[in-house]
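# Provided below are the primary sequence and the corresponding predicted coordinates.
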Amino acid sequence: MSPLKPVVPRRGAPCWVSLLARDLKTAQEFYSAVLGWTFRPASLGDEFSVAMSDGEPVAGIGALAQNFQVAVAWTSYFAVADADDTAARIRERGATVAVGPLKLGPGRAALAADRDGATFGFWEGKTLSWSVGHGRAPACLELRTRDAFEAAIFYAEVFDWATPDGCDVTYEHEQVIVSDGTHTVATLRGGAVEAAPDPRVRPRWHVYFPVRDIEAVTAAAVAAGGTVTPITQSPEGTGVQSVIRDPDGGLFTVSAP
């Protein structure tokens, strides 16, 4: 199936990641220099673009942070059947819907924060053919929060995880693994500190982009005006990783075997 042909994503699974940036052109220049992405117009309007790598869609960049008065950040979106119903479920469980649901192109989207403050999005409608851990899509989405089990209950109730039509959930080694039935699409880990001054350890969804040469990528990020953490071994011991902050403050992680 063509990666550019719209498909119906699995309910409750991550279906896209997008950067809410202040200036579209500036953000495109940074991510092109660092990750080698090219960009094409999106169907959502002039303020959106789709990042491409080797002909595959990777992520979206939208110049919306200023419009919505939100921080520049990478946001993970989850597929839902009914955005209004999802928004109601979030509010009923003591969490926050900050923006939307809004009509955007062929679908509807909203931004929310869970009870611990980790931000996420949800999308009603078709998406590009894209899945975490496949091709040039993010290698991993990871929620770092205070209590992974409690967070998993919240997201399961909101997104119908652990139901016949939803994603599979397992609890292994003090972390929650979310699968779309074929492979892992998200991981929830506990242990974040509530009042930590470092935003990397506050509850939030982390986006990991796969790269071939992590040293070249981190050097390019610094040259383009970003900041990076030292390259370290991944928690699983299967590779190396580094956290990068783009010039506007958007955090993401790059990982390599």
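The structure has been received and is ready for your questions.

# C-alpha from now on. contacts and neighbour counts both.
Fine.

# Surely Leu111 is in contact with Phe120?
Yes - when contacts are counted by CA atoms under 8 Å, Leu111 is listed as touching Phe120 (5.9 Å).

# out of these two, which sits in the more crowded spot?
Neighbours were counted for Leu111 and for Phe120 using other CA atoms under 10 Å; Leu111 has more, 22 against 19.

# Wasn't the more buried one part of a strand?
Yes - counting by DSSP: H, G, I helix; E, B strand; the rest coil, Leu111 falls inside a strand.

# Find the residue closest to it in space, skipping its chain neighbours.
Excluding the flanking residues, the one nearest Leu111 by CA to CA, 6 or more residues apart in numbering is Gly121, at 4.4 Å.

# Check which element follows the host helix or strand of that neighbour along the chain.
Applying DSSP states H and E as the criterion places Gly121 in strand 119-124. Downstream of strand 119-124, the next assigned helix or strand under DSSP H and E is strand 140-144.

# if we look at stretch 208-215, which residues are touching it?
Residues from elsewhere that reach stretch 208-215 (CA atoms under 8 Å, 6 or more residues apart in numbering): 35, 136-141, 217, 240-242, 252-257.

# out of the residues you listed, which are buried?
Buried members of the contacts of stretch 208-215, scored by 16 or more other CA atoms under 10 Å, are 35, 136-141, 217, 240-242, 252-256.

# ok, which pair from the residues you listed is furthest apart?
Among the buried ones among the contacts of stretch 208-215, the pair separated by the greatest distance (CA to CA) is Leu141 and Val217, at 19.6 Å.

# quick revisit: how many other residues sit next to the residue nearest to Leu111?
Using other CA under 10 Å, the number of residues around Gly121 comes to 24.

# can you give me the helices for the protein?
Counting by DSSP state H, the chain has helices at residues 24-35, 65-68, 83-92, 148-159, 214-223.

# The last one to helix 24-35, inter-axis angle?
Right, helix 214-223. 150 degrees (axes from the mean of the first three to the mean of the last three CA atoms, to 10 degrees).

# From Ser18, how far off is the nearest residue to Gly239 once chain neighbours are set aside?
Nearest residue to Gly239, sequence neighbours excluded (CA to CA, 6+ apart): Pro257, at 4.2 Å. According to CA to CA, to the nearest Å, Pro257 stands 24 Å off from Ser18.

# let's bring in a second model and compare:
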Amino acid sequence: MNHDSTTGGAPRGEDVVSTHSVFGAPCWVSLTSRDLQATQEFYTAVLGWRWRTAKLGEHFRIALAGGVPVAGIAAVASMWQMAVAWTPYFAVRDADVAVSRVRERGGTAAVGPLSFPPGRAALLADRDGATFGIWQGDLVTNWEAWRQAAPTFARLHTRDAFDAAMFYGEILDWATGEPGCCEVEYDGGEVLLRSEGDVVARIDSGAVEAAPDPSVRPHWQIHFTVTEVPACARAAEKHGGSVLREDGEREAILRDADGAQFTVTARGVCC
């Protein structure tokens, strides 16, 4: 098995710019897929994305929103018997240190760290089984442009938000006071992650570790900003996906034709 492919389109050295000023925040998202062509058609219809080839090979594509690279797609789910899912990647200073911290705290290092010049990536799982990635190095595009172009934020549904915040905070250097680190805010039963004042991630309690429904198990949910939520929901249904929940024009939880779950949030709606 070629483990390079299992990172699902982690950022590589294509039109890179420095992102060393941001640490601990989501900096990229990737999707594993069974059918690359079908996946491209679905997300073009639902999110209006365009596509370009990736240097990783014919099974990989880079998604573009308004010309900005926003996600990596890897058609490796069937080949490597991987789950079809969206995965967030978090910027770190040192991938080796982050992976060691994950293992020390009961998490799992599934893949890596692997070298993807000009950086390194690893695919990990927290101690409740939620999958996430880390990235050390430059990105495909400017971090702020990336975040505003499509992914608004990532939300972790887990058993205990405060326990999870401690785990991720120790891995990703949250609230350390160091330049570029993220700040943590406790808001009732939620934990908010802020970067330069903006909410870039949330952690919610309530997921069940052994739930039969994958949407109830601990997992990271990716939110994408869109202009019209109902139009995205109808496009998802028309192109083989489904709507799991729809909150009027504000937000909808969708599932693509492969089964990967994601959320669309109306532009201007607070995360």
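Great, that's in hand. From a predicted model like this one, the values you see are computed outputs, not experimental measurements.

# Give me the TM-score for these two chains.
After superposition, the two chains reach a TM-score (TM-score structural alignment, normalised by the length of structure 1) of 0.89; 250 aligned residues with a CA RMSD of 2.1 Å.

# still on that earlier bit, name the nearest of the buried ones among the contacts of stretch 208-215 of structure 1 relative to Pro14 of structure 1.
Nearest to Pro14 of structure 1 among those, with distances taken as CA to CA, is Leu141, at 8.4 Å.

# Report the contact partners of the spatially most central residue of structure 1.
By CA atoms, centre = their mean, structure 1 has its centre lying nearest to Ser76, at 2.7 Å. Residues in contact with Ser76 of structure 1, defined by CA under 8 Å, 6+ apart, are 14-18, 120-121, 141, 205, 207.

# out of those, which are inside strands?
Among those, DSSP state E puts 14-18, 120-121, 141, 205, 207 in strands.

# can I get the residues you listed in JSON lines with distance to Thr232 of structure 1?
Listed next are these as JSON lines, based on distance: CA to CA, whole Å:
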{"residue": "Pro14", "distance to Thr232 of structure 1": "26"}
{"residue": "Cys15", "distance to Thr232 of structure 1": "28"}
{"residue": "Trp16", "distance to Thr232 of structure 1": "27"}
{"residue": "Val17", "distance to Thr232 of structure 1": "24"}
{"residue": "Ser18", "distance to Thr232 of structure 1": "25"}
{"residue": "Phe120", "distance to Thr232 of structure 1": "26"}
{"residue": "Gly121", "distance to Thr232 of structure 1": "29"}
{"residue": "Leu141", "distance to Thr232 of structure 1": "18"}
{"residue": "Trp205", "distance to Thr232 of structure 1": "19"}
{"residue": "Val207", "distance to Thr232 of structure 1": "16"}
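
# quick one: which of these is nearest Ala65 of structure 1?
Ser18 (11.4 Å).

# which residue in structure 2 lines up with the closest one?
Ser18 of structure 1 maps onto Ser30 in structure 2, with residues paired by TM-score structural alignment.

# Distance check, the residue nearest to its match when sequence neighbours are not counted against Gln40 of structure 2.
Distances taken as CA to CA, 6+ apart put Gly72 closest to Ser30 of structure 2, at 4.6 Å, once the chain neighbours are dropped. Distance of Gly72 of structure 2 to Gln40 of structure 2, computed by CA to CA: 11 Å.

# Between these two, which is the more surrounded one?
Gly72 (25 against 20).

# In this structure that one contacts Cys27, no?
No - using CA under 8 Å, Gly72 of structure 2 is not in contact with Cys27, being 11.8 Å away.

# before we move on, the earlier item: among the ones in strands among the contacts of Ser76 of structure 1, the buried ones, what's the ChimeraX command?
Selection of buried members from these for ChimeraX, criterion 16+ other CA under 10 Å:
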select :14,15,16,17,18,120,121,141,205,207
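
# which one of the buried ones among the contacts of stretch 208-215 of structure 1 sits closest to Thr127 of structure 1?
For these, the nearest to Thr127 of structure 1 is Ala137 (13.3 Å; CA to CA).

# Alignment lookup: that closest one to structure 2.
By TM-score structural alignment, Ala137 of structure 1 lines up with Ala150.

# With Ile90 of structure 1 instead?
By TM-score structural alignment, Ile90 of structure 1 lines up with Val102.

# Pull out the buried residues from stretch 78-92 of structure 1.
78-81, 83-84, 86-87, 89-91.

# wait, Ala63 of structure 1 sits on Thr26?
No - using CA under 8 Å, Ala63 of structure 1 makes no contact with Thr26, being 9.8 Å away.

# more crowded one of the two?
More crowded of Ala63 of structure 1 and Thr26, by other CA under 10 Å: Ala63, with 21 against 14.

# Let me see the contact set for the more buried one.
Contacts of Ala63 of structure 1 by CA under 8 Å, 6+ apart are 20-24, 47-48.

# If we ignore the residues flanking it in sequence, what's nearest the equivalent of Gly181 of structure 1 over in structure 2?
Under the alignment by TM-score structural alignment, Gly181 of structure 1 pairs with Glu196 in structure 2. Distances taken as CA to CA, 6+ apart place Cys182 nearest to Glu196 of structure 2, at 7.6 Å, with adjacent residues excluded.

# okay but the one you found is in contact with Ser195, surely?
Yes - in this structure, Cys182 of structure 2 is within contact of Ser195 by CA under 8 Å, at 4.9 Å.

# Overlap of the contact sets of those two?
By CA under 8 Å, 6+ apart, the residues touching both Cys182 of structure 2 and Ser195 are Ala25.

# between those two, who's got more neighbours?
Cys182 (27 against 19).
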